[in-house]
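**Q** what's the 3D shape of this:
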Amino acid sequence: MEKIIAILIRKPRQYHSILPQATVRDALSQMCAENTDHLLVMSDNRFLGIISEHDIATKALSIKLSLKKQLVKDVMNHGLPMITANDTVERCMKLMRQHNIRFIPVFDGFNFEGIISADDILQEVMFSRNDVFDGENEQSGSYVL
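**A** Sure thing, here's the model as predicted:
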C-alpha cells in the first residue's frame, strides 16, 4: 500500500491553527470562517494537538461553562499517536481505527510535517482505485461517462 509521503505531496501545506490560550468560542468562530472542521493547536511553531468540531460537541458542551470561558488547551486532543511520512496508509488507518480518531499528526523526528485526516485516506483510496479502473477501461475499449 502507498506511503503517507504520497498523500503529503499531493496535499496542500496550508494548515489552520490556533493558540492553546484561545477560547473554544474563538476556535469555533475560526472554523466557521475558514470552512474547516478542525484546527491545529500550535505554540511557537510547535504542534500541541488538534481541536475539532467533534471535540467541542462532546467535551466543551458537556462542561457547564460558557464557550467564552473554556480554553482550547482544555478541550483539544493531545497525546495522539503519531506517524512518519514513511509509514503506510494501512498503518495510519489501523491507528485511526484503534484510537477512534479522524486526524493523525505526521512527524519526522521532532519536526511536525503535517496532518493526515480520514478524508485524506478516503481520497487516497479513491485515487488509487481510479488508476486501476482507468487502466481497465482503456484495455477493454469501453469508457464510463
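**Q** CA only for contacts and neighbour counts going forward, please
**A** OK.
**Q** and the longest helix for the protein?
**A** Criterion DSSP state H: the longest helix present in the chain is helix 118-140.
**Q** so how far is that helix off the chain centroid?
**A** 21 Å (CA atoms, centre = their mean, to the nearest Å).
**Q** to check against the first, give me the structure of this:
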Amino acid sequence: MKTAGELISRKKQQDVYTIAPEATVLDALRLMADKNVGALPVLKDNELVGIVSERDYARKMVLKGRSSYATPVSDIMTAAVVIVLPQQSLDECMALMTERHLRHLPVIGRGRLIGLLSIGDLVKEMVAEQAETILHLEQYIRGE
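**A** Below you'll find the model as predicted:
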C-alpha cells in the first residue's frame, strides 16, 4: 500500500498554497479561487496553526452574515488540524478522512508542511490501484 509521502511526491501539482492567520477571509477566498483549491493551510512563522476551507467560509461567514473584508482568517479557520505523517498509508488517510468527515489532510514531515492531500487525491489513487489489480488478475487468468 502506498503512503501519504509517496502520493505527495507523485502529485502533478506539488505547490501547497498557504495563507497567514492575519490575512482577511476575502484574501483567502481570492487565493482559493485563483488556484482552484478548496482549502488553505494557515501558517504562522512556517508552522501549521490551522486550515481554512470553503466549508469554513460557508458555515462561519455566510450563514452568520459576517464581512469577508474585515474578518481575519484566524477567526474562521479550524485550529485543531488533523495531520498525517509521510509514512502513513493511504488506507489510514482514507479512514481518518471518513471518520472525521475531512476533505483535506496536511502532511507533515520533519516538522514542516510538505503537502496537502485531498479526498479526490486519495480516491483517484485507489481507483488507479484497483484498475491495476484487475489488469494483473485478468492477465493471470489468461496465463500471460
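**Q** TM between them?
**A** TM-score of the superposed chains, computed with TM-score structural alignment, normalised by the length of structure 2, equals 0.85; 141 aligned residues with a CA RMSD of 1.9 Å.
**Q** average gap between the longest helix of structure 1 and structure 2?
**A** With mean CA distance after the TM-score superposition for structure 1, helix 118-140 of structure 1 departs from structure 2 by a mean of 2.3 Å once superposed.
**Q** for that helix, list every residue counted as buried.
**A** In terms of neighbour count (16 or more other CA atoms under 10 Å), helix 118-140 of structure 1 has its buried residues at 118, 120-121, 124.
**Q** so which pair among these is furthest apart in space?
**A** Ala118 and Glu124 (9.8 Å; CA to CA).
**Q** any idea which of the buried residues of helix 118-140 of structure 1 is the one closest to Ile104 of structure 1?
**A** Looking across the buried residues of helix 118-140 of structure 1 and measuring by CA to CA, the closest to Ile104 of structure 1 is Ala118, at 8.7 Å.
**Q** burial of the nearest residue to that closest one once chain neighbours are set aside, as a residue count?
**A** Using CA to CA, 6 or more residues apart in numbering and skipping the chain neighbours, the partner closest in space to Ala118 of structure 1 is Arg102 (5.1 Å). Number of residues near Arg102 of structure 1 (other CA atoms under 10 Å) recorded here: 17.
**Q** report the separation between Arg102 of structure 1 and Gly135 of structure 1.
**A** 31 Å (CA to CA, to the nearest Å).
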